[in-house]
Each structure stands twice: as structure tokens, then as C-alpha cells.
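# no sequence for this one, just the structure:
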């Protein structure tokens, strides 16, 4: 065992093996966190310098979006070397320093593994496309053209158009579910599966505590290359893909979520189990997300947890949130969810759910609601500052998705702008030079230094609530059961062992009085940062308010 593996085992012993069950993970988008070397792009050394800030939030782990060597056509999700750090982010030594510092602060480190595809500049693909007979000829998904020269089937790329790209050297098409510069690996090939597991082990040996698995249900494809059927019109556009993208018009039953994926997840879990207290969280985009989440997280030989896009939608109603959570609970069985209301791919939640003038109180109640659901939680950088979506002009766009679908979709740049650290510093303290994306002026009043000094800020609300949550295991480990509540409000019971908590949330912009049938014996809890008034027969909540109480009686009924 090398020194790094020994350090991993030592760090693992500091927390329970299932720290991830109910754990809170802070997502860092490296190029937008902090620039330490004055090139306008965030880097690993910049992240390391701010880990004390992350630890001060009270989270359990950080998730690092891709920092591997890449031509950056999709900002790191097109990997050209799985075992090296891209020079814009630093070096392997910088990564080792980051892991070491995180562990000193009690933080776990998860890395974003993009295993379904590589960059077309990866040496594996360069070899594969050379001819049909070399050792890596079948490492990617190749197929002959139809008799008329058209692609093998009707599969579509998420980035628009056919998922097949003609290659003149092999005189075949190759599959790319994303950009044409992101060819899909052929997981039906056992050599590919073995190699991918070796790539994962490389990072486990360096001390990482887990993996966020990008597009985890895309690994295998239908070997018969059957066409996808059309999606019923009434179901089009209900998932994360809008109708402006033709990808929404198909039922994706042959190009992803294939049954062979389970066997590979078994092998991946066996590898993780050799490294105590490590974990996986899979990103699942599927026509039946809850069914796939349940399938992928059952038992102890698949993923530890998975998350879907269901709360990354535009619907903010209490009824919708309850419907989603209850639908997942009905399907997931012994599996474990991971909830998120924002990430690097969707409009920031304060704009998506709050509009152009989102009050700070909205950010606080969304935080409390998210952290009170059954499951683990991912918090995207800047959510703790209540950042809104930035409006990036077309000429400054970097995201190929936005460039392709402009103006109906502006892409993902608006949620990827750099962190504002200091309101009055040049470039908000992110960099001493012009950043890779502009920092909007409206983010400056929300900068870390401003909120740090304000006891009532959203940032300090996160710190207070996360510290309070740790004292109530029902919120991180317990079951969840909803109670009927008036429109615009949510109420549920979280229960673990002998602890039963009532959680009530007002998602409306007006005060709300929630009737409570008697007898309903409660002991209101304090220390979470929310104020409300408990009166005989009702709870009075301010706009965007929350109420927490210990349940002392068996009857649960909210009017």
C-alpha cells in the first residue's frame, strides 16, 4: 500500500463508513471558484486556499467538477487524459495538496468522473479511428452507414442533431451522445471496462473519497442499434430537455439505460468497497428517472446514491415538490436519493424559482427545505450567497450548448460565472485579471465578505442551519412522511429511532397561517434561524418561513 492509500484509510477512519447517507456535498466548478495564478481561470490551488471557507459552511464533502486534461470543448467533460490535471487547473501535486488540506479540515473529496465518453483527442480514440483492425478498434461505438449513406439509426445528440458522426478514415459513423468531439466508449468491450476501472483506481489511490458519476446511465447502448420510438406529444419537454431541442421528441430506450449497465456498476462498487468510507453518486437523466434511480441504488452492490433532474425544473409549487418526493419514495425502496436544486447545467434556482427580484428569504427557506428532505444533498457553489442567473451577451458566451441554441436557450454560462469573494476588489476578488466569464454587477452586494459580516445574511443562515441539522439525526437519516397542508406550504414528519420532527415550510411571498388539528402535541425547536409563532390550533409563518418542532403525540394532521 502506498502512502496516499494509507492516508485515505486513515482519513476514512475519522468518519462513519456511511457518512454519505444524509451527507451534504458542496459542488465546486473549478474554473469559477478562485484564480490563484492570474490567468482569469480558477484552479486547484485557488480551491485549496478557500477550503476553510467551505468547511465553515458545515458541509461534509466537496465535489470537484472535471479538472482533467482536456481540449475544453465542453469545459472538461471531454477528457483527453484521465490521469492528469489540465495545466489550466494546475498539476497532480496541486491536487494532492488539495486532498491533504481537505482531509485536515474534515472534508471528503469527490471527483467528477466522465466515463461514458472521452475527447476525440484522447489517444484511445486516435488509435481507434486509424483503422478497423488495431488493438483499440472496438473501444468506441462504430457502425456502418445505411445503404443510402445515412446514419445507422435515429439516435440524437443532447447538443442537437444526429448522435452519429461520419469518419472518413474508417468510413464508418461513431456515436456521440453529446458533442461530436465526445465519442462514446464501447462498454460492451471488456477491455474498455477493465481500463476504466483502472482509471478510477488511480484516483482512489491518490486519496479521493468518492465519485460523482456523470451520465451514469449512458455507459451501454443497444447492440442492435434499434431506432428510438417517438415520445408522446403530451410528454415532450417534461424533463430537463426543452422543446427547442429535438432530443425531447424521442423515448430514449435504446441509446441509454441498458440492462448491461448493472453488471458494470457491480464491478465499480467492488472496487469502491476496497477503499473504506468512499462513495458514489450517479447523475441520471432518463425518461423514467425514479425507476432507474431505484434500480441503480438497490442493495449494497450498485451505486450508493443517485440524483435526478426533477428538482432542477422550472416548477416551484409546493404541490409539485411533494409530488416529486412522494413519487420517488414510492419507487426507490431501499435505495438512497441525493437532492439538488441547482448545479452547473441549469439556471440558478434564485432566478428559476424566484424571478428577477428574488428575496433573500426565499434562498433561506429553499435551503432549509432541501436540507430537510430524506436523502443526501448537493449544494452548488454560490447558492449559499443567493446568486442569481447572470445574463451573458452572445458575444461573450463560452458554452457550445448556448451558442447552438441561442436565443431560445442561452446555455449554461449564466450559472457558471465566477464566485464573488470581495465586493469592492477588482473582479470581485476572483482574479487580478479579466475572468473567463464576466462577474455581473448584481452579484457584488452578495459577495462573501459582505455576507460574512452580516449575521442575518443567507451565507450565515446556511452555516447556522447546517450546524443545527447535525444535532437532529432525523433530518439526515430518518424516514419522511408528508402531511396535508394548505396551498403554497409543505409539511412532513422526519423520524429516526425515537426522534420525530415536524417540518413546515411556507413557499409563498405572503404570511400564512397553517391550521393544526388538536391534539397535536409539539415542542417547538430553536436554533435553526427561522421565526414563527405557535398559537392554539395553528402555526403562523411569515413569508418564506419555516417551522420545526419535536412531535410528542401520535396524531399527525395539519389542516
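Received, thanks. Everything quoted here is computed from the prediction, not taken from an experiment. Numbering: from 1, shown residues only.
# going by C-alpha atoms from here, please, whenever you check contacts or count neighbours.
OK.
# what about the nearest residue to residue 40 once chain neighbours are set aside, which SS state?
Nearest residue to residue 40, sequence neighbours excluded (CA to CA, 6 or more residues apart in numbering): residue 435, at 4.1 Å. At residue 435 the chain is in coil, as set by DSSP: H, G, I helix; E, B strand; the rest coil.
# surely residue 435 touches residue 428?
No: if you go by CA atoms under 8 Å, residue 435 and residue 428 don't touch, sitting 10.1 Å apart.
# spatially central residue in this protein, please.
Among the residues of the chain, the one closest to the centroid is residue 343, at 5.4 Å (CA atoms, centre = their mean).
# surely that one and residue 380 touch.
Yes: applying CA under 8 Å, one finds residue 343 in contact with residue 380, separated by 5.2 Å.
# find residues that contact each of these two.
The contact sets of residue 343 and residue 380 overlap at residue 27 (CA atoms under 8 Å, 6 or more residues apart in numbering).
# what's near enough to touch the closest residue to residue 158 other than its chain neighbours?
Spatial nearest neighbour of residue 158, chain neighbours left out: residue 178 (5.4 Å); criterion: CA to CA, 6+ apart. Residue 178 is in contact with 157, 158, 159, 163, counting by CA under 8 Å, 6+ apart.
# who wins on neighbours among those residues?
residue 163 (26 neighbours; other CA atoms under 10 Å).
# these two touch, right, it and residue 152?
No: taking contacts as CA under 8 Å, residue 163 lies outside contact range of residue 152: 9.8 Å.
# straight-line length of stretch 85-97, end to end?
In stretch 85-97, first residue to last residue: 13 Å (CA to CA, to the nearest Å).
# how distant is it from the center of its chain?
23 Å (CA atoms, centre = their mean, to the nearest Å).
# buried sites along that stretch?
The neighbour-count check on stretch 85-97 (16 or more other CA atoms under 10 Å) flags 85, 86, 88, 89, 90, 91, 92, 94, 95, 96 as buried.
# dropping in the other structure now:
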């Protein structure tokens, strides 16, 4: 196997563990909102490098950086106009190289967002493609003739509202866009397109990245026949799509999640396997059967390494729901590996979504411990370790085109994208010396890193202790998982291995008593930072509100 990623990571041994991603803690950074170093109100790559000690001290195994490629920023970087360039807003290629060196020097791997289902309409490929129907890139995007009366080719809809088809006067055809009109979809049925996006991935692998987060990984291919989508059957739902969006009315069997995607993912895996210790996590969005899609996409050793869906990024919050999601995955995926997230840059923060913002100092540590105790890897979104709630951004300050389109029933994604608070005072809570691109709410400034670092009982202190403690328990990182029947609001499961660990979570703010009489030789594990509770064989465990308890027990043959 050839490693083309440079020698810095080799020296530190980062390239010598091909399975590093199993059970890893992946810290997601939204670069616009992490740290600004040039006083323009927008975060940058130098800011990420500046805060690398913080990331390492948190205990992250890797960071995932949302897009920083050259872009007109209509969708804040998810509309790429040049895959091989850093947008000047975030810095330069040299800044990326320095950032990745800073990460590797601290034992932190770097994964980047690869957005290849679509590009910006400002990309050179699209400008050439739309010029006429005979140019070399004419078939690089999804073009189709109008129906005889001039309407779009079919009934496909954009997630961001309206038809998924936009008329182009130069070609006198429609082009497909699953998202914004300015985000035309690439035509993956064209082998030249596949080669081009694989070349883009190679460019960053050669610069030393340790893997990719694959945006909308199930959107790459479309039905060649352009058949209409049928209505969504009763009883089915689309994960990650609000029910006030007409996109949720269709069963998207033809505009995404096509069988041809499997062969392309094998090509992508083949490229990644040319390099040492590379990993990938795919985002499976707006899917009616995420476990089945995940199983196909993560078939062991053949396609991507792991995937996550929006099943635990919904409003539904109960022990039964969490158990059902995880057990359904376990039944479906075979040798595949899960990746779980409770928050990200597209979804209301978990402190608000599941707990309505109440008592974040108790809820947030419990939620983080739960996320990191499930079998799989975990994506921790910036600010989760501080217990940040969803910000309320007024319409006049809103930046997100998605939110502007569906306001006020849906306020968009800006509430989870506000800047990271580093200190309590100042114009932007230490994020910038200028007015930030989104406001920092006072309640976030009060929970700033500088405030919490001096408080041994803070959410941040809990997060650091717990992640360090988890690192010493292999069952929590790579063991199996078995759930135990307990009444709401208790979630109980064991992480299996040589020494199985019983994990108990009280999902409510009220104290609960948990029967553990069916476990032999049960004894508490300590050192994770949560308050100890009484318990033992043939006894019970007393859990306070949002309480967490871990114990070992005798393994039965």
C-alpha cells in the first residue's frame, strides 16, 4: 500500500492504524463560525489551527471540517466552484497545510467535507456545460428537454422548495438541482464526471487528509428514464425533512439512492485504499429506509467505511425511539459500521430539540455520554461540549436561504451555526474582533469556553473527563451492544466484550430507580465524572435527573 500523504503523519504513527475510525470521536467544525483571525467576521483555517490545542485537550480523535473550497457562498460552501482551491474567505492552500500539520502534530486526524453530488453554477464545468449541447462537458450535468407544453421533464422537487428543474435559455433545456437553483447536479452516469470528482478527492488525499465526510452520499445518481416519483405512502416518512416541505410528500425512488451508486462507491473506496489509514463517513439524507441504504453503502471493506442518517437528528426523544433506531441498524447492516450524531450544522441543537433548552448543565453531559456509549463512531458538533442551545436568529439577520424560503414555520439552519463562544466578553465572545456574520446570543457567551474551563463542574469539564475515561474502555469504543428492557425514561444497554459494561441513562429530569437484580456481580465503574449512585447485585440503581451510571458484571456463558 502506498502512502502519498506525506511524512509528518507517518512519524507520529497516525497512518499505522487502519481501523482508527472505529469508535472514534469526530469533532465537527463549521469553519465560518469557529474562529476568525483576520477580523472579517467569518472564521478561517488559521482559526482552526489556533484552536487545535483545545480540540486535542477535548480528546477528539479527528476533526471533520465543513467545506472551505472556493465558492460563491450561496449555500455557504456547499456550492463548490473549484474543488482544488481554498476560498479566500477561509485563507489559502498554505493555511490548510499549516492547519493539517498542527492537527497531526497533536495526534488529531483531519477529515474534510467532499461535496460532489452537485457544484455551484459558477464552476467552470457548469459554465462550459450550459454554453451549448455539443461542447466537451455538455453531458457533465443532468439536462433534459421540456415537455411539449414547456413544463419540466417530471415531478421531481428540490429540498429547498419548488421544482428540482430550472430552465436554461442558452441550451433551451432544464437542468436538475436537488437543492438551490445555483447548485446544478452532476451527471454521475458520465464516467468522465466520476473521474473528475475522484481526481478532486485525490488532490486532498495527496495533501494529507485522513478521510472524507461525503455530503448527500445517496444523491449522486438519478434515474436515467426520469420517471415521476410516486406519492409517499401512508406510514412512511423522510428522515431529516420537515413535514411542511412538499418534498416530504414524495417517495423519492427515482431522483436518488439509485443502484448505480454502489459501483461508484467501490471506485471511491479503491482510491482511498491506495492511501494508508483513510476513512469516510457518508451522509444519507431524505431516505425512507436509512438502515437498508446504510447496509448497502457500508458493506464491509467494499464501499464507504461508515454512514449516518437523520434518525437520531429528529424531534422524537424517548428511550424506545433510540433503542429502535439502534437495534434496527444492528439487524440491518451486517458487517457495516455506524456513525451517530445528535447535532450538526443542518439540525436544531440537541439541547433545544430534545430538552427544550432546560437545565443544559445536566442534560448536555448525559446526551454526550449517551452518544459516545452507542456502538459506533460519534460526530460531536462544535458547541455540544459546551451545552449550547439553538440560537434564535431574527428574520432580519437570517443568512440561510433555506430558512428564508420556509419562514416562519421553519427558521432554517442559522440557529445552530452561530459563532463559537470563546470568552464571555467582547463584541463576538472571542470569535472575532469584528461584527460576526451571525450574532452570538448572550446565553451562548455566558457558556463560553473561558467560563467553563475554570469550572470543574461545567459541561466542558464533564466532556473532557468522559472522553478521556472512555478511551480506556475498549468495550465502549469497539464492543457490541445489547439492549435491556426497562420502563421509560430509562435507556439500558450493555457494551459487550471480555468485560461487559452496563450503561444506564435517565432521559428525564426526575429521579428514577432502576432495577438491576438480573445482573450478577454488578459493580460500579467510576472516573467518568458522573455522580456515583448506590447499587449492586439483586438491587437497584438510583439515578438523579439526567443521571448516568456504568458498571461491570459477571459475563454469563
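Nice, thanks for sending it over. Note that the structure is a prediction, hence the values are computed from the model and not measured.
# if we can go back for a sec, need the buried residues of stretch 85-97 of structure 1 in JSON lines with distance to residue 316 of structure 1 and secondary structure, can you?
Shown next, in JSON lines, are the buried residues of stretch 85-97 of structure 1 (distance: CA to CA, whole Å; DSSP: H, G, I helix; E, B strand; the rest coil):
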{"residue": "85", "distance to residue 316 of structure 1": "38", "secondary structure": "strand"}
{"residue": "86", "distance to residue 316 of structure 1": "38", "secondary structure": "coil"}
{"residue": "88", "distance to residue 316 of structure 1": "38", "secondary structure": "coil"}
{"residue": "89", "distance to residue 316 of structure 1": "36", "secondary structure": "coil"}
{"residue": "90", "distance to residue 316 of structure 1": "39", "secondary structure": "coil"}
{"residue": "91", "distance to residue 316 of structure 1": "42", "secondary structure": "coil"}
{"residue": "92", "distance to residue 316 of structure 1": "42", "secondary structure": "helix"}
{"residue": "94", "distance to residue 316 of structure 1": "40", "secondary structure": "helix"}
{"residue": "95", "distance to residue 316 of structure 1": "38", "secondary structure": "helix"}
{"residue": "96", "distance to residue 316 of structure 1": "40", "secondary structure": "helix"}
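# now for the residues you listed: which two are most distant?
88 and 96 (16.1 Å; CA to CA).
# who's in contact with the spatially closest residue to residue 129 of structure 2 that is not a sequence neighbour?
Spatially, and ignoring its direct neighbours in sequence, residue 129 of structure 2 is nearest to residue 138 (4.3 Å; CA to CA, 6+ apart). Each residue near residue 138 of structure 2 by CA under 8 Å, 6+ apart is listed here: 128, 129, 130, 132.
# neighbours around residue 247 of structure 1, how many?
There are 23 residues near residue 247 of structure 1, going by other CA under 10 Å.
# what is the neighbour count of the residue mapped onto residue 229 of structure 2 from structure 1?
Counting by TM-score structural alignment, residue 229 of structure 2 corresponds to residue 228 in structure 1. Residue 228 of structure 1: 17 surrounding residues under other CA under 10 Å.
# what secondary structure does residue 228 of structure 1 sit in?
coil.
# re earlier: number of residues surrounding the residue nearest to residue 40 of structure 1?
21.
# could you do the one 5 residues further on as well?
Under the neighbour criterion other CA under 10 Å, residue 440 of structure 1 is assigned a count of 18.
# before we move on, back to that, now intersect the contacts of residue 178 of structure 1 with the helices, please.
With DSSP state H as the criterion, helices contain none of those.
# out of these, who's nearest residue 317 of structure 1?
For those, the nearest to residue 317 of structure 1 is residue 158 (27.5 Å; CA to CA).
# contact partners for that closest one?
So residue 158 of structure 1 contacts 177, 178, 179, 245, 247 (CA under 8 Å, 6+ apart).
# give me that answer again for 10 Å
176, 177, 178, 179, 241, 245, 246, 247, 248, 401 (CA atoms under 10 Å, 6 or more residues apart in numbering).
# out of the residues you listed, which is most surrounded?
residue 176 (26 neighbours).
# how near is the nearest residue to that residue once chain neighbours are set aside to residue 101 of structure 1?
With CA to CA, 6+ apart as the criterion, residue 176 of structure 1 has its nearest non-adjacent residue at 4.6 Å, and that residue is residue 183. Distance, residue 183 of structure 1 to residue 101 of structure 1, by CA to CA: 35 Å.
# of the two, who's got more company?
The residue with more neighbours, out of residue 183 of structure 1 and residue 101, is residue 183; 27 against 16, by other CA under 10 Å.
# thought that one was touching residue 114?
No: look at residue 183 of structure 1 against residue 114 with CA atoms under 10 Å: they stay out of range, at 11.9 Å.
# anything in contact with each of the two?
What both residue 183 of structure 1 and residue 114 touch, as defined by CA under 10 Å, 6+ apart, is the set residue 78.
# which part of structure 2 lines up with stretch 29-47 of structure 1?
So stretch 29-47 of structure 1 sits over residues 30-48 in structure 2, by TM-score structural alignment.
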